[in-house]
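Student: Here's my sequence, what's the structure:
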Amino acid sequence: MGAIFGFSGPPDPDLLGRMGAALSHRGAATARTDAAALGTLAYRADRADRAETHGAGLAVDAAQDAALALTGFVLGDDAHGEGDHPDAATLLSRYLERGPAFCEGLRGSFVLAIRHGERVTLVRDGLGARTVYWGEHRGRFVFAVEPKGVLAVPGFPRRLRAAALAQYLAMSFIPGEGTMLADVFEVPAGSWLAWAPGEPARQHRWFRFEEAELDPAEADATPAAEWVERFREAHARAVADRLRVAGPGGVAFLSGGIDSSVVVAELQQQLDAPLRTYAIHFGEGYPHELPYARAVAEQVGTRHEEVLVAPGDFLPRMRRIVWHLDEPIGDPVAMPNFELARRVAGEARFVWNGEGGDPLFGGPKNLSMMLHHWYGGVERGPGFRERMYLASYRRAYSEVERLLTPDVLREIAPERDLEGVLTPFFEAERPRLFLHKLLAINMRLKGAHLILPKVERMLAAHGLTPLSPLFDERLARLSFAMPAGLKLRGGVEKIVLKEAYAGRVPAEVIARKKSGMRVPVNFWLQGDMRRYAKKALGKRALRRAGIFDPARVKQLLDYRIDEGPGRYGLRLWMLLTFETWRRMVLEGEAV
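Tutor: All right, here's what the predicted structure looks like:
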């Protein structure tokens, strides 16, 4: 865990200090700065962080007036073969030889910032494990790994983007290069962005896992057992690559689902000592997966512990949690992520997880879209697939017009701001298979803008670095090369994971259907959190802000809406998260 940030133009120690202070939670023990006449790059991290000593840092080539900052870790460069583990200095040399194309073989969890004369280039890793944001203000280009670093620039505008609010309500996150703020932008996963004075910022996608897709006949020509073995080998290598960075002392989150179970099984096999694993639950009477996690821990031989998370644990820290998220993310799993990270912070620097199984290998949420694709019958008109996909999130897509005030709605065009986000994926020439189009949406949007940033921020708040071996560039390409039937078939999801680890994880874990971590916000918001929610979403505050319709919000608070009761809590949670963020970021309330 570390940070890079900087700006174009002449050195400004005050600005540099402000941006660094805003990111001090990401490491303050060391700092290196390249303050040239035409731009400034800064890098900081804690000395004890292995990830930030594994090639990360700042490299300068004074002769060519260039510098490169790397935060995170580069696992390898496929353009230079196995065993190539470039550090910041090597990467700078390769950039000076090839330009931005140098990054096309990189694997890992990283952000690069490069200054070459007046030009600044930002590079984000292939699947989006790390983030980088940018904006322009008073002639300066500014960037940082979190939005709060950009907002530390004095006078930087803080204007709400209505389209992003609609996207947030529909998906619980903000997809693509836009953010909740009109003047702050995010570099998409697997992309680089180049900026120079007097030129528009230029963006290019360099990691294209979609191009690995084979024609179905070609994919089927390889026996299924061989594809399963290729997955097993690639996953083992993904774990080994990250062990080289982390060393043997990490811990793992073990939910009892197939994804975290295969990661723990593979990791334990590569370790000499028992791994420490942790499972979350929410107390007696709430759904949980503890028996499955216990079964995995017992079979593979980990030291297992169960952690209780309840509103009394996180409510006093709710504002701090949202501050660390830095963009409103309406997934309540952020809270147990934060609390579990807080629990293990003194025991390890790295935390392994099973994130990535659904986006890369076909989770069950694709089933409704696939059923329509197979059996949908007559074409329903333009935008029908997009609207179906948005509805499949089961967030507040149907609530957008009822929740937002007329003034806000006037700034939103659903065809452009909601359906239009998805249309390029459905209409793209590659990938061709409909399931692969769904996976590409999941990986490029939910994976890169919700799953990975949420976990990274919640762990970074406690000085921890996440390791997600299923979110691996080689595994992404492999997924798109193998037949679709090894991912999703007959209502069974992630078949290749289950076949690869049959016998190595308990049979009941392989056989069970996915349930996911069901955070009981629906119950909490009728009980322990009810008073908190009514105060935060009070009529007077909502009217003053002019964003949400107080009458509709009251119906939600009273659990009086048309849909089943399971959606009340999630929608209220999304509103709570947004309102907490808005008051801190737009109104300047204290954390």
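Student: okay, CA-based contacts and neighbour counts for the rest of this
Tutor: OK.
Student: how near is residue 292 to residue 552?
Tutor: According to Cα to Cα, to the nearest Å, residue 292 and residue 552 sit 40 Å apart.
Student: want to put them side by side, so please do this one too:
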Amino acid sequence: MCGICGFAGFEDEKLLKDMCSVIHHRGPDDNGMFLDSGIGLGHRRLSIIDLEGGHQPVHNEDETVWVIYNGEIYNFLQLKADLVSKGHRFYTSSDTEVLVHLYEEYGDKLVHHLRGMFAFALWDMTKKRLLLARDRLGIKPLYYSLTGNKLLFASEIKALLQCEDIRPSVNVAALHDYLTFRHNLADETMFQGVHKLMPGHTLTYSGGSIFISQYWDVPAHGNNEFTEDYYVNKLRGLLEESVRIRLMSEVPLGVYLSGGIDSGIITGMMSKMVDEPIETFSVGFGSEGQIGELSQAQEAADYFGTNHHEIVVEQGAYAKYLKDVIWHNDEPVADPSALAVFLLSKMAKKHVTVVLNGAGGDEIFGGYISYKVGMLNNRYHRLVPGFVRKGLVAPIVDSISPHLPSKFYVGMKSASHEITEHGFLFSKSVFSEEDKHSLYTGELDSRISHDSFNKATDILFNNATEKFGNRQESLLSRMMYADTRSYLVDHILLETDKLTMSSGIEARVPIIDHNVVEFACSIPDSLKLKGMTEKYILKKVGKDILPKATQQRKKRPFRIPIGTWFKGELMEMAEQAMDDSVIVREGYFKPEVIQDIMKKHNRSELLYNHKLYALLVFEMWSETFLER
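Tutor: Predicted structure coming up:
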């Protein structure tokens, strides 16, 4: 586990050193560089496997292929044995070296042989060609920027910003989407000219040009009808294997335990595979957290006999650490729970270097309430004729719309018109299109040329429609696909990687092992959302693993008392930030509209908490990166 950075098309040793230095936190144990004509590869290492011999960059036998890599290849021992049988010679015991020999054997198709999480850069000296690759689910990040014929890449954007050719400025299209969804979409970032390499993609650079190719996607959901027991037993076996291979480490491991089903199953499986008690870590918020999530996590920890550690995040922590969270995230993500991951990782680092967590369970097995709402809405569209919806319901909605908050209005519109995808996306939104255009200055408004909902529908649902066919029959699959390719990658996994690595912690996510995901896609929708029971098949797997209270507990979101905190120190922080606001000074937003949002928040906090938080995060991101 580490951070990678580098460039192609020019030479600059000082720049490479600066890029490595700024991501020191990702790899405090070691660093390495490779410089040659037209290439620079930099690496920061967090030692987990082959502590003595895993120095990077790593090369092949004749030093014509070089690689730097961030991640873990869980099947590297099998791959190594096969490569040795084919005549390849290894000089390290690390998983990194299999990449150069796989490339010699299979070329760019080496990615199909890898099981794990990874982002790597591989330089072929003979062909003067650079290959970048990112893992199938996007667990590890990889950013790039092409200026002229110069390519720069890194695990974190802040490394790219060390190049004077990249002047930090706002990507207004990404800003427009961020205000709606709290994160950016697809390959865009908030930095103009900086892109993400998408999950399951490779990028090749040669002769000043780049070519991007997709090698994997979440597969189409199958229509196989095996017995329920078959799916339960098969899934249990795959999850056990996924947990087992993620215990590969020469340093201490632990689990982030929430008290829910996903992390509980991982903890239960892991506890049967190790001899010593597991180190588990949980976080709560103030007194609410202590009687809520923390008590549930403690209950599970007692059941599994773990060495349990917990931390309570108080309101004052935002003023102290929010800028650090934004700095490490690189991209603005308007998620109040990010601070919890940041502080939890600080605590966990005192005990372990690797943690497993339950990320992905909701997206892969159907755990969000928005799926229930979407399916009910879909059923309503089927049962109520269009002329009734449009002739009776729509006029009522239109007549009362001036008196409704925009989110309620669009949500009701989705019930009276056939815009199921918009209704689903709106359940995840903060600002509506109308809200945003009223917030923007005339200059910014003139630069916006798209509707965020149409854009997200195009990227996520139209692609899914091509994959899954009939819109009505496969709505649940398409909603889960959309969340897996967007919310999971650009929100949850982004924060998981950046905020664990901020403390030198490696996070492993067994639920989104690609073998598990591919099998999950073959499970019928009726065994994911059965009636109104979410994650039905996963709960069946957990029946013999979890304590009864965890099995019977209704799902509820991870609760953050943001409303309470916006009545105290967090509101003072927001007022101070907006008082001398970069986003106003730079001509993005109308100051009177921001003030109006703050006033309305005081009268109706439930409707404005996340709007205000999204503005605060963007303001602090602007202060951090635009005024550096």
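Student: Please state their TM-score.
Tutor: Put the two chains on top of each other and the TM-score (TM-score structural alignment, normalised by the length of the first structure) is 0.91; 579 aligned residues with a Cα RMSD of 2.7 Å.
Student: Compare residue 292 and residue 552 of the first structure (neighbour count), which wins?
Tutor: residue 292 (22 against 16; other Cα atoms under 10 Å).
Student: which ones are touching that one?
Tutor: 255-257, 508-509 (Cα atoms under 8 Å, 6 or more residues apart in numbering).
Student: For it, what is the corresponding residue in the second structure?
Tutor: In the second structure, residue 292 of the first structure lines up with residue 296, judged by TM-score structural alignment.
Student: just residue 251 of the first structure next, same as before
Tutor: Counting by TM-score structural alignment, residue 251 of the first structure corresponds to residue 254 in the second structure.
Student: does its match count as helix, strand or coil?
Tutor: strand (DSSP: H, G, I helix; E, B strand; the rest coil).
Student: Could you count how many residues lie near it?
Tutor: Residues within reach of residue 254 of the second structure, counting by other Cα under 10 Å, total 26.
Student: my read: it touches residue 276, true?
Tutor: No. Between residue 254 of the second structure and residue 276 there is no contact under Cα atoms under 8 Å: 11.2 Å.
Student: The stretch 351-500 of the first structure: strands as residue ranges?
Tutor: 465-467, 488-489, 492-493 (DSSP state E, counting those that start in this stretch).
Student: just those strands: most buried one?
Tutor: Mean neighbours per residue, mean count of other Cα atoms under 10 Å, is largest over the strands of the stretch 351-500 of the first structure for strand 465-467, with a mean of 27.
Student: which part of the second structure lines up with that strand?
Tutor: Mapping strand 465-467 of the first structure onto the second structure (TM-score structural alignment) gives residues 506-508.
Student: I'd like the distance from stretch 157-171 of the first structure to the chain centre, please.
Tutor: 18 Å (Cα atoms, centre = their mean, to the nearest Å).
Student: ditto for stretch 380-391 of the first structure
Tutor: Centroid displacement of stretch 380-391 of the first structure relative to its chain, using Cα atoms, centre = their mean, is 25 Å.
Student: again with stretch 86-99 of the first structure
Tutor: The answer for stretch 86-99 of the first structure is 27 Å, by Cα atoms, centre = their mean.
Student: Flag every buried residue along it.
Tutor: 86-89, 91-95 (16 or more other Cα atoms under 10 Å).
Student: Next, format these as JSON lines and append secondary structure.
Tutor: Shown next, in JSON lines, are these (three-state DSSP):
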{"residue": "86", "secondary structure": "coil"}
{"residue": "87", "secondary structure": "coil"}
{"residue": "88", "secondary structure": "helix"}
{"residue": "89", "secondary structure": "helix"}
{"residue": "91", "secondary structure": "helix"}
{"residue": "92", "secondary structure": "helix"}
{"residue": "93", "secondary structure": "helix"}
{"residue": "94", "secondary structure": "helix"}
{"residue": "95", "secondary structure": "helix"}
